[in-house]
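**Student:** Just need the structure, nothing else, for what follows:
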Amino acid sequence: MIPLSVLDLSPVPDGSDAGQALRNSLDLARHAEALGYARYWMAEHHNMPGIASAATAVALAHVAAGTSRIRIGAGGVMLPNHAPLLIAEQFGTLAALHPGRVDLGLGRAPGSDQITARAMRRNLAGDADDFPRDVMELMAYFRPVQPGQAVQAVPGAGLAVPVWILGSSTFGAQLAAALGLPYAFASHFAPAQMAEAVQVYRAQFRPSEQLAAPHVMLGVNIFAAETDAEARFLFSSLQQAFINLRTGRPGKLPPPAPDFDAGLDPYARAMLDNALSCSIVGGPETVRSGLKDFIARTGADELMVTAQIFDHTARRRSFAILAEAHGEMAKAA
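**Tutor:** Below is the predicted model of the structure:
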């Protein structure tokens, strides 16, 4: 069976705060480590009251210090917001403290709206070449220092932190293929070009020192519970949050709502059906069947699972049910 990994947005539920969300993230990371998940990634988002992982490297340091085996990483750092040297130093520091456990996923979106992006960067000037150039500059900082090199990442130089390219279109697929890097596609919220991007990446991939063959990781929402009905109830928190975000009303993660689907207008229903089509929601058997079908349909090499569940205990249980289903599939394979 292919590996399962966790993408944690460190959700801040209604009535809670960022501190509790980050403590929950550490608890979930320990839970995921015990269950055998391969990676625990956190994502950079800004000006979003329901997501506590804006300072991604800091949040990852918190998680890494409280775990011992699971790989930790960014899924991802939005590189246009940062100077490559600073990210090399941040993730070089993580790698120095936790050798062999750190991944760095890079995206070219701002992880925010344009007003917030301006507040972070002050200047939005740039061109289409900036992201590939910045990726290559960042990767160079992780190589051993060369004679006469004027600028080096300390820590970072020589640590060979594995770099991933994140994307939701063929642009990232082409870049990952050209650089010989693993590719993570954001199918959990932007699945439209998933099949095309994967095909482009596999067809154009060129081996590199980091990676000999293409490696595709796909994002998927998995909400698991004891019954299908309970899982659909939990899933309604994400549905509400997504509608709020897309209609300009971002906020904390709402509590689940009974029969939420029944009250959706046609526009909202179509938006959710499109954006969240890569979702598996149900009891153990439904999750097992959905997981098997998704892997077979996409040919993914790894899955990055996210679950924006309001109740932390239910979230822990969801990942446990998924791990059990995955284990049963592995035994049957």
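
**Student:** Going by C-alpha atoms from here, please, whenever you check contacts or count neighbours.
**Tutor:** Will do.

**Student:** Look through this structure and tell me its longest helix.
**Tutor:** When secondary structure is assigned using DSSP state H, the longest helix within the chain turns out to be helix 312-332.

**Student:** Which elements pack onto that helix?
**Tutor:** If you count contacts as 3 or more C-alpha pairs under 8 Å, 6 or more residues apart in numbering; DSSP states H and E, helix 312-332 packs onto helix 18-35, strand 216-224, helix 284-298.

**Student:** Buried residues in that helix, which are they?
**Tutor:** Of the residues in helix 312-332, those with enough neighbours to count as buried (16 or more other C-alpha atoms under 10 Å) are 312, 314-323, 325-327.

**Student:** Including distance to His98, could those go into JSON lines?
**Tutor:** Compiled in JSON lines, the buried residues of helix 312-332 are given as follows (distance: C-alpha to C-alpha, whole Å):
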{"residue": "His312", "distance to His98": "27"}
{"residue": "Ala314", "distance to His98": "30"}
{"residue": "Arg315", "distance to His98": "27"}
{"residue": "Arg316", "distance to His98": "25"}
{"residue": "Arg317", "distance to His98": "28"}
{"residue": "Ser318", "distance to His98": "28"}
{"residue": "Phe319", "distance to His98": "24"}
{"residue": "Ala320", "distance to His98": "26"}
{"residue": "Ile321", "distance to His98": "29"}
{"residue": "Leu322", "distance to His98": "27"}
{"residue": "Ala323", "distance to His98": "25"}
{"residue": "Ala325", "distance to His98": "30"}
{"residue": "His326", "distance to His98": "28"}
{"residue": "Gly327", "distance to His98": "28"}
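
**Student:** Before we compare anything, build this one as well:
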Amino acid sequence: MNSLISSNAKRWKEIPLSILDLVPVLEGSDARTSFQNSVDLAQHAENWGYNRFWVAEHHNNPGIASSATSVVIGHIAGATNTIRVGSGGVMLPNHAALIIAEQFGTLDSLYPGRIDLGLGRAPGTDQLTAYALRRTLNQKAEDFPLQVEELEAYFNGSSRIRAVPGEGASIPIWLLGSSGFSAQLAAYKGLPFSFASHFAPDNTLTAIQLYRDNFQPSDVLKEPYVMLGVSVIAADTDEEAERIASSQKQALLSLRSGMPTKLQPPVDNFESLQGFGMNAGSEITASIIGSPTTTREKLEELILKTGANELIITGQIYSHEARLHSYEIIANMMG
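**Tutor:** Next comes the predicted model:
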């Protein structure tokens, strides 16, 4: 048996499911509609039994509306009742740690026991926009652990500066990553770890192994806990799923080309698009796309291979109805 899988690994149907939503802005639509669609998805997800609903910080991308991440989290939490809502993630180097403590302390006060704080160290954008956010690019990778410690100090009250609201808040902190850096930091600090296998599939097993091998129990977590980010697009047939997935593939292609756009409608001939062969990356081929049977088989294989404790599903789908249907299929097959 793969060393990543413990002897008491959960059956794949018992794995908690969550959603990572990019709040897509559709071609021909606007951000207001995106927020309405994401609220509707979150409400359905709550009814279907999903565990968490996270949104991600991105900037200078016309196809993603979740740049003001904490505001969007509050909007979604206010429209739901029980599902956990959080960031997947907040890109901490873009912000003063005190501001994040205050924002998430406020969210926790408004929606107690339902807020997650996932932290990443990438800018979530291009270098020019990162400079506009930070006014400096002098930070080093080594600064991220110090920022996390500063943020923790505001929450636990050990800082000389008080975060109000924030101090004393019991907000789960997750570290997010697509390489070994955050995996090792999460292990050292005894925090839960979410790995972005949907855009770094080649690093998945190595990063998870690093996290599990180096994990140190903490007051927060006694055993390692891995939530795996995976791109899944499900439909009634393999052919329909492949067609629907062409919107996500177009988005990835435009992003890799340095010219992100609004989320485009599906096309029937994606592989023939100019630049596909040169710019298509492993994140395109790593997506799980197919009918309920195909999707189930691939998800089961992924869970067995990684021993993931939880899956957080993402998928860029142009039609809101098709997006709802995809997440409902996944919930039904895993329930």
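
**Student:** now the helix or strand hosting Tyr201 of the first structure: which residue numbers in the second structure?
**Tutor:** Mapping Tyr201 of the first structure onto the secondary structure by DSSP states H and E places it in helix 194-204. With the alignment judged by TM-score structural alignment, the segment of the second structure matched to helix 194-204 of the first structure spans residues 204-214.

**Student:** Other residues contacting that stretch?
**Tutor:** Surrounding stretch 204-214 of the second structure, the residues in contact under the criterion C-alpha atoms under 8 Å, 6 or more residues apart in numbering are 4, 178-180, 183-184, 186-188, 193, 195-197, 224, 226, 306.

**Student:** Weed out the non-buried ones from those residues.
**Tutor:** If you count burial by 16+ other C-alpha under 10 Å, the buried members of these come out as 4, 178-180, 183-184, 186-187, 193, 195-197, 224, 226, 306.

**Student:** Would you map the strands across the first structure?
**Tutor:** Here the first structure has its strands, by DSSP state E, at 4-8, 39-42, 71-78, 102-107, 163-167, 183-185, 216-224, 279-282, 302-306.

**Student:** deepest of these, which one?
**Tutor:** strand 183-185 (a mean of 28; mean count of other C-alpha atoms under 10 Å).

**Student:** Next up, the contacts around the residue lying closest to His198 of the second structure once chain neighbours are set aside.
**Tutor:** On the basis of C-alpha to C-alpha, 6 or more residues apart in numbering, the spatially nearest residue to His198 of the second structure that is not a chain neighbour turns out to be Val230, at 4.6 Å. Contacts for Val230 of the second structure (C-alpha under 8 Å, 6+ apart) come out as Ala196, Ser197, His198, Ser287, Ile288, Leu311, Ile312, Ile313, Thr314.

**Student:** hang on, the earlier thing: for Trp41 of the first structure, find the nearest of the helices and strands packed on helix 312-332 of the first structure.
**Tutor:** The minimum distance between Trp41 of the first structure and these falls on helix 18-35, with 9.3 Å, by C-alpha to C-alpha.

**Student:** Counterpart of Leu17 of the second structure over in the first structure?
**Tutor:** Across the alignment, which pairs residues by TM-score structural alignment, Leu17 of the second structure is matched by Leu4 of the first structure.

**Student:** Which residue in the first structure aligns with Asp238 of the second structure?
**Tutor:** Taking TM-score structural alignment for the superposition, Asp238 of the second structure sits opposite Asp228 in the first structure.

**Student:** Does its match touch Gly283 like I think?
**Tutor:** Yes - taking contacts as C-alpha atoms under 8 Å, Asp228 of the first structure lies within contact range of Gly283: 4.6 Å.

**Student:** Tell me which of the two has more neighbours.
**Tutor:** In this view Asp228 of the first structure and Gly283 are compared by other C-alpha atoms under 10 Å, and Gly283 has more residues nearby, 21 against 18.

**Student:** Excluding covalently adjacent residues, which one is nearest to the more buried one?
**Tutor:** In space, not counting the residues next to it along the chain, Gly283 of the first structure is nearest to Thr227; the distance is 4.2 Å by C-alpha to C-alpha, 6+ apart.

**Student:** Could you measure from the one you found over to Leu175 of the first structure?
**Tutor:** Thr227 of the first structure sits at a distance of 42 Å from Leu175 of the first structure (criterion: C-alpha to C-alpha, to the nearest Å).

**Student:** quick one, which of these two is more surrounded?
**Tutor:** Neighbours were tallied for Thr227 of the first structure and for Leu175 using other C-alpha under 10 Å; the higher tally belongs to Leu175 (21 against 15).
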